[in-house]
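Engineer: All I have is the shape, not the residue letters:
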């Protein structure tokens, strides 16, 4: 199961514009990505509302995941791993403030 950890670096966390940029990038992968942090259940990273209400603040470590069973037909684990790496880089490259 492809998993990547990342630290949210946007000064306002995953709210407003940083959340929209992240959700758009997730949607473009075409994969069912989830995001979670310690103490909360995973949420659908393709949903702006779920991402914004999950309270992913600046500095928190998150886990991005795609379960193999949820991979769309014709998509590989290698593709999912690559997509998660790109999403993790995006989270870690947003301005810290």
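Structural biologist: Here it is on my side, so go on. Everything numeric in this text was worked out from a predicted model, so none of it was measured.
Engineer: make it CA atoms for all contacts and neighbour counts henceforth
Structural biologist: OK.
Engineer: Tell me how many other residues surround residue 45.
Structural biologist: 25 (other Cα atoms under 10 Å).
Engineer: since we're on the closest residue in space to it that isn't next to it in sequence, how many residues are nearby?
Structural biologist: Spatially, and ignoring its direct neighbours in sequence, residue 45 is nearest to residue 34 (4.9 Å; Cα to Cα, 6 or more residues apart in numbering). Counted with other Cα under 10 Å, the neighbours of residue 34 add up to 20.
Engineer: and the comparison structure, right after this:
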């Protein structure tokens, strides 16, 4: 399992949340994101929107699978 904690640079609106989910969906790994006490499947648009990621919050990305390191790096880049 690979994980990385990042500080969110800009709040995610619906379009940016969709881009985040599209990026996560490219990977075979299971990917989760946690903000505060909520943890969701990064490939779920409803879960991603429900996290309500805001500028300045800390998010932790967890990935488990064959392409986990690349998945974490690409998703971190979307949030930073």
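Structural biologist: Done, it's in. The model shown is predicted, which means the values in this text are computed figures rather than measured ones.
Engineer: about what we covered before: the residue nearest to residue 45 of structure 1 matches what in structure 2?
Structural biologist: For residue 34 of structure 1, the aligned position in structure 2 is residue 32, judged by TM-score structural alignment.
Engineer: Show me which positions of the host helix or strand of that match end up buried.
Structural biologist: If you go by DSSP states H and E, residue 32 of structure 2 is part of strand 30-35. For strand 30-35 of structure 2, the neighbour count (16 or more other Cα atoms under 10 Å) marks 30-35 as buried.
Engineer: Residue 87 of structure 1 corresponds to which position in structure 2?
Structural biologist: The alignment partner of residue 87 of structure 1 in structure 2, by TM-score structural alignment, is residue 75.
Engineer: Quick check: its match vs residue 62 of structure 2, distance?
Structural biologist: Distance of residue 75 of structure 2 to residue 62 of structure 2, given as Cα to Cα, to the nearest Å: 10 Å.
Engineer: show me the contacts for residue 35 of structure 1.
Structural biologist: By Cα atoms under 8 Å, 6 or more residues apart in numbering, the contact set of residue 35 of structure 1 is 42-45, 51, 62-65.
Engineer: give the contact list for the nearest residue to residue 35 of structure 2 once chain neighbours are set aside.
Structural biologist: Counting by Cα to Cα, 6+ apart, residue 35 of structure 2 lies nearest to residue 59, which is 4.8 Å off, once chain neighbours are set aside. Residue 59 of structure 2 is in contact with 5-8, 33-36, counting by Cα under 8 Å, 6+ apart.
Engineer: quick one: which of the residues you listed is nearest residue 55 of structure 2?
Structural biologist: residue 8 (5.2 Å; Cα to Cα).
Engineer: Quick one: map residue 16 of structure 1 onto structure 2.
Structural biologist: Per TM-score structural alignment, residue 16 of structure 1 is aligned with residue 14.
Engineer: distance of the residue nearest to that match when sequence neighbours are not counted from residue 19 of structure 2?
Structural biologist: Spatial nearest neighbour of residue 14 of structure 2, chain neighbours left out: residue 49 (6.9 Å); criterion: Cα to Cα, 6+ apart. According to Cα to Cα, residue 49 of structure 2 and residue 19 of structure 2 sit 11 Å apart.
Engineer: Alright, I will stop here.
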